[in-house]
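# Structure for the following, please:
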Amino acid sequence: MDIEILPLAEKKSRIENESELVFGKQFTDRMFVMEYDAGRGWHSARIQPYAPFSLDPAALVLHYAQEIFEGLKAFRRRDESIALFRPEENIKRFNRSARRMCMPEVDEAFFLRALKELIRLEADWVPRSEGTSLYIRPTMIATEPVLGVKPSSRYLCYIILSPVGAYYKGGLSPVKIWVSDEYVRVSPGGTGEAKTGGNYAASLYASTVASRHGCDQVLWLDAVHRRYVEEVGSMNICFVLDGKIITSPLKGTILDGITRRSILALAGEMGYEIEERALAIDEIFEGAESGRLEEAFGTGTAVVVSPVGQFTYRDRTVSLGDGRPGPLTLRLYETLTGIQYGRIPDPHGWVEPI
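Sure thing, here's the model as predicted:
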């Protein structure tokens, strides 16, 4: 399939002071779009000016939430080149989400080509300041106009871009976590491993409760026992316990994070034993109080690595460290961002040049 490049009548004004960039508020001049019809497949691939869509009020996505998305970044490197970080893995996960949500898969090689072409055209939007990047949001929605619970026969797939500022503007600061045992994110057999909007909508109320407790994020427990750690609202989570790195296993209820996978690989190379197992919230509190739990950190595209400084569960609160990131957390953050921005070598072949 060819990609048509539509003319751009006028360009937007960019934020010149990159310290003023915030996450997901400004979007570039162009976007990639293609459409799907049953019996015809994907068609009409194009890069067009960024603009609103016109959707029928009965479009299935609006009523039954048949939708998926991804999140990745493009980085401006020291030599002014632009690179992606493991984009093939994001596209593979996009297709896994599509299968789970009964949506058509995309051709992975074509989708990567389209993504790269879009970024080449929008290269001036990739910021240059320390810690900044171009956030990339591939999305697919069901557009068939019918009221009925069924897979759509029509879809719209698109990619939009947003220049984003450094996540930690004041330095790498530990976050406070509220542990939810009343609300759950997903259940076994559900859509927890798919990157679909409904999972995030279901998390919003608990996030407001966490905020009322003075916390930044929610830590979800499993839906069956309400005891075992799963993931944080926007991150996978890891614990440095008894000298090992322990994290929740991938069993269908948490997202298979690409940053998570990368961090675990780096930690293994640093000599740490990795253990993927169910970790009870009581063990976390006991470990924090006894000193067995040395560090905890979240991993995700937006944050890269986020140190955790406090957990609140029911009427108990425990703190980790001295208000600063732990040494392993900081080392992992600096190593992974060093690879992404080209400050240190990439022995894994994770970096994809544009």
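# For the rest of this, base every contact and every neighbour count on C-alpha atoms.
Fine.
# Could you pull out the helices in the stretch 51-200 of the chain for me?
Secondary structure of the stretch 51-200 of the chain (DSSP state H, counting those that start in this stretch): helices at 60-64, 87-100, 108-121, 197-201.
# Could you point out which of those sits nearest Pro52?
Closest approach to Pro52 among those (Cα to Cα): helix 60-64, 15.5 Å.
# Any chance you could list what contacts the closest one?
Contact with helix 60-64 is made by Gln66, Glu67, Ile141, Ala142, Thr143, Glu144, Pro145, Val146, Leu147, Gly148, Val149, Ser152, as judged by Cα atoms under 8 Å, 6 or more residues apart in numbering.
# residues in contact with the fifth one?
For Thr143, the contacting residues are Leu55, Asp56, Ala59, Leu60, Val61, Ser152, Ser153, Arg154, Tyr155, Leu156, by Cα under 8 Å, 6+ apart.
# List buried residues within these.
Taking 16 or more other Cα atoms under 10 Å as the criterion, what is buried in these is Ala59, Leu60, Val61, Ser152, Ser153, Arg154, Tyr155, Leu156.
# Kindly present those as CSV, with separate columns for distance to Gly233.
Shown next, in CSV, are those (distance: Cα to Cα, whole Å):
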residue, distance to Gly233
Ala59, 28
Leu60, 26
Val61, 23
Ser152, 29
Ser153, 32
Arg154, 31
Tyr155, 28
Leu156, 27
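# of the residues you listed, closest to Thr208?
Minimum distance to Thr208 across the buried ones among the contacts of Thr143 is 25.3 Å, recorded for Val61 (Cα to Cα).
# And the helix or strand where Val218 lies, how far out from the chain middle?
According to DSSP states H and E, Val218 maps onto strand 217-221. Offset of strand 217-221 from its chain centre (Cα atoms, centre = their mean, to the nearest Å): 16 Å.
# So what's the gap between the helix or strand following it and the chain middle?
Using DSSP H and E, the helix or strand that follows strand 217-221 in sequence is strand 229-232. Distance of strand 229-232 from the chain centroid (Cα atoms, centre = their mean) equals 15 Å.
# Enumerate the positions of strand 229-232 that are buried.
Judged by neighbour count using 16+ other Cα under 10 Å, the buried positions of strand 229-232 are Val229, Glu230, Glu231, Val232.
# got it, and stretch 325-339?
By 16+ other Cα under 10 Å, the buried positions in stretch 325-339 come out as Pro325, Gly326, Leu328, Thr329, Leu330, Leu332, Tyr333, Glu334, Thr335, Leu336, Thr337, Ile339.
# for the buried ones among the contacts of Thr143, which one is nearest Ile245?
Relative to Ile245, the closest of the buried ones among the contacts of Thr143 is Val61; by Cα to Cα it sits at 39.3 Å.
# What separation do you get for that closest one and Ser153?
Val61 sits at a distance of 12 Å from Ser153 (criterion: Cα to Cα, to the nearest Å).
# And Glu130, by the same measure?
Going from Glu130 to Ser153 by Cα to Cα gives 44 Å.
# what does Glu89 give?
27 Å.
# now swap in Tyr313 and tell me
45 Å.
# to compare against the first, here's another:
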Amino acid sequence: MAAFGTVFMPEMIISWFDGNGWSNAEVVSSDSLQLHPGAHVLHYSSTCFEGLKAFRHADDSIKIFRMDRNIERFAQSSELLALPELDKAATEKMILDIVAKFKNDVPEAPGSMYIRPTHIGTEPAIGKAASPSLTSCQYILLSPVGDYFSGGDTTLRLLLEEHGARCAAHMGMIKSGGNYASAMRPIMKAKAELNADQVLFCPDGDVQETGAANFLLIDGNEVITKALDESFLHGVTRDSILTIARDLGMDVQERQLTVEELLERAAKPGCEAALSGTAAVLTSVGTLIHNGKEHTVGNGGVGQTTLKLRQALNDIQWGKAEDKFGWLTSI
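Next up is the predicted model:
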């Protein structure tokens, strides 16, 4: 099977902002994009994106999960990067139109169609290191996908990193390519030296997120995760899992979690930890690596509460449970 996110539909939908307004959206080939070599995005990283999914239900209908929330975050990221303002209604129509065009290619469960809206600064101006791009482009790519972690129900190994951050603190809530780039070296180092799957960034002992997913600690009936601020990404899957957990009567705590408390709780029998994200969904963490020592989370296996929460989310996404929160949009 091809690696997650490496197969694309042959066409994408695209729109250009010329400094005054957005062009009508067009469906074009997805294998090329013409930019001036001096385009702002190529020099000053004026780029943001989203990740959401469309699901095929048993009756062959196609539903997009939490599109409104993703578009809101997309627009917010664009604003915080000083990119031209998105027309949210036009972005929604672009997503609906391109998914409808390729609805027959949406995989059956457990697969889905990954949707990647992208917004980039296009102004050819290499002298604008401290000024925003006045022109831009947004496009929507589609990629049929299976499981992000191809190993299935296995547990992940995380290195706790207290001396570095995933990205600049004021950039954390922006879903920008530069944030992922800044986390890449420490992740590669952790994989090579410690066989870690990811790095959990905990600057000054404050447990935040990994390079590509939010982090949750599950201790009995408690779900603990960092309270929202601008230093880390406000995950849509994170919000969905917390909403489901509250609905199940769990004690959801959005607050500061220190490395010290994390390691203390993780050692308890029955404790669980997990990563949440559009791609990862909810994946168990079995081992935490800190100061050269490995700490087993609970019994080191896949967490039963983690499985229950993931199943509850998947059941809504694939139409096996009531969409009581109004998260699905029909194509």
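# ok, the equivalent of Gly309 of the first structure over in the second structure - how many residues close by?
Gly309 of the first structure maps onto Gly286 of the second structure when the alignment is built from TM-score structural alignment. When neighbours are defined as other Cα atoms under 10 Å, Gly286 of the second structure has 24 of them.
# And the strands in the stretch 151-300 of the second structure?
Assigned by DSSP state E, counting those that start in this stretch, the stretch 151-300 of the second structure shows strands spanning 156-161, 198-201, 214-219, 222-225, 251-254, 272-277, 281-290, 293-296.
# between the ones you listed, which one is nearest to Phe232 of the second structure?
In terms of Cα to Cα, the element of the strands of the stretch 151-300 of the second structure nearest to Phe232 of the second structure is strand 214-219, at 8.4 Å.
# Show residues contacting that closest one.
If you take Cα under 8 Å, 6+ apart as the criterion, strand 214-219 of the second structure is touched by 200, 208-209, 223-225, 233, 235, 238, 262, 265, 270-277, 305-306.
# redo that, cut-off 7 Å
Identification of contacts with strand 214-219 of the second structure by Cα atoms under 7 Å, 6 or more residues apart in numbering yields 209, 223-225, 235, 238, 271-277.
# Including distance to Ala183 of the second structure, could these go into TSV?
Shown next, in TSV, are those (distance: Cα to Cα, whole Å):
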residue	distance to Ala183 of the second structure
Glu209	11
Val223	26
Ile224	23
Thr225	20
Gly235	17
Arg238	20
Cys271	27
Glu272	25
Ala273	21
Ala274	19
Leu275	16
Ser276	17
Gly277	16
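# Identify the farthest-apart pair in those.
Farthest pair in those (Cα to Cα) is Gly235 and Cys271. Separation: 22.5 Å.
# So which of those two has more stuff around it?
Comparing Gly235 of the second structure with Cys271 by other Cα under 10 Å, the one with more neighbours is Cys271, at 23 against 20.
# what's the counterpart of the more buried one in the first structure?
Checking TM-score structural alignment: Cys271 of the second structure goes with Glu294.
# Please report how far its match lies from Cys102 of the first structure.
42 Å.
# Please report how far the aligned partner of Leu112 of the first structure in the second structure lies from Tyr139 of the second structure.
The alignment partner of Leu112 of the first structure in the second structure, by TM-score structural alignment, is Glu92. Glu92 of the second structure sits 12 Å away from Tyr139 of the second structure, taking Cα to Cα as the criterion.
# So between these two, which is more surrounded?
Tyr139 (24 against 15).
# can you pull the contacts of the more buried one?
Shown in contact with Tyr139 of the second structure (Cα under 7 Å, 6+ apart): Met12, Ile13, Ile14, Ser15, Pro117, Thr118, His119.
# Throw those residues into TSV and include neighbour count and distance to Thr243 of the second structure, thanks.
Shown next, in TSV, are those (neighbours: other Cα atoms under 10 Å; distance: Cα to Cα, whole Å):
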residue	neighbour count	distance to Thr243 of the second structure
Met12	24	33
Ile13	22	32
Ile14	25	33
Ser15	20	34
Pro117	25	25
Thr118	19	27
His119	27	29
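# Looking at those residues, which one is closest to Ser30 of the second structure?
The nearest member of the contacts of Tyr139 of the second structure to Ser30 of the second structure, counting by Cα to Cα, is Met12 at 5.0 Å.
# so how many other residues sit close to the aligned partner of Asp29 of the first structure in the second structure?
In the second structure, the residue equivalent to Asp29 of the first structure is Pro10, according to TM-score structural alignment. Using other Cα under 10 Å, Pro10 of the second structure is surrounded by 13 other residues.
# Pretty sure Ser32 is one of the things Pro10 of the second structure touches, is it not?
No: contact criterion Cα atoms under 7 Å: Pro10 of the second structure and Ser32 do not qualify, at 10.4 Å.
# before we move on, back to that, could you report the distance from the match of Leu112 of the first structure to Ile98 of the second structure?
Distance, Glu92 of the second structure to Ile98 of the second structure, using Cα to Cα: 10 Å.
# How about Ser29 of the second structure?
12 Å.
# higher neighbour count, the two?
More neighbours surround Ile98 than the other of Ser29 of the second structure and Ile98, with 21 against 13 (other Cα under 10 Å).
# quick one, what contacts the residue nearest to the more buried one when sequence neighbours are not counted?
With Cα to Cα, 6 or more residues apart in numbering as the criterion, Ile98 of the second structure has its nearest non-adjacent residue at 6.3 Å, and that residue is Ile13. Residues near Ile13 of the second structure by Cα under 7 Å, 6+ apart: Ala25, Glu26, Val27, Val28, Met94, Ile98, Tyr139, Ile140.
# and Ile13 of the second structure, what element?
Counting by DSSP H and E, Ile13 of the second structure is part of strand 11-17.
# Can you give the distance of that strand from its chain's centre?
Distance of strand 11-17 of the second structure from its chain centroid, counting by Cα atoms, centre = their mean, is 22 Å.
# With the first structure overlaid, report how far that strand is off on average.
Its matched residues in the first structure lie on average 0.6 Å from strand 11-17 of the second structure after superposition (mean Cα distance after the TM-score superposition for the first structure).
# Make JSON lines from the contacts of Thr143 of the first structure and add distance to Ile82 of the first structure to it.
Below are these laid out as JSON lines (distance: Cα to Cα, whole Å):
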{"residue": "Leu55", "distance to Ile82 of the first structure": "34"}
{"residue": "Asp56", "distance to Ile82 of the first structure": "38"}
{"residue": "Ala59", "distance to Ile82 of the first structure": "37"}
{"residue": "Leu60", "distance to Ile82 of the first structure": "37"}
{"residue": "Val61", "distance to Ile82 of the first structure": "34"}
{"residue": "Ser152", "distance to Ile82 of the first structure": "37"}
{"residue": "Ser153", "distance to Ile82 of the first structure": "37"}
{"residue": "Arg154", "distance to Ile82 of the first structure": "34"}
{"residue": "Tyr155", "distance to Ile82 of the first structure": "30"}
{"residue": "Leu156", "distance to Ile82 of the first structure": "28"}
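# Much appreciated, bye for now.
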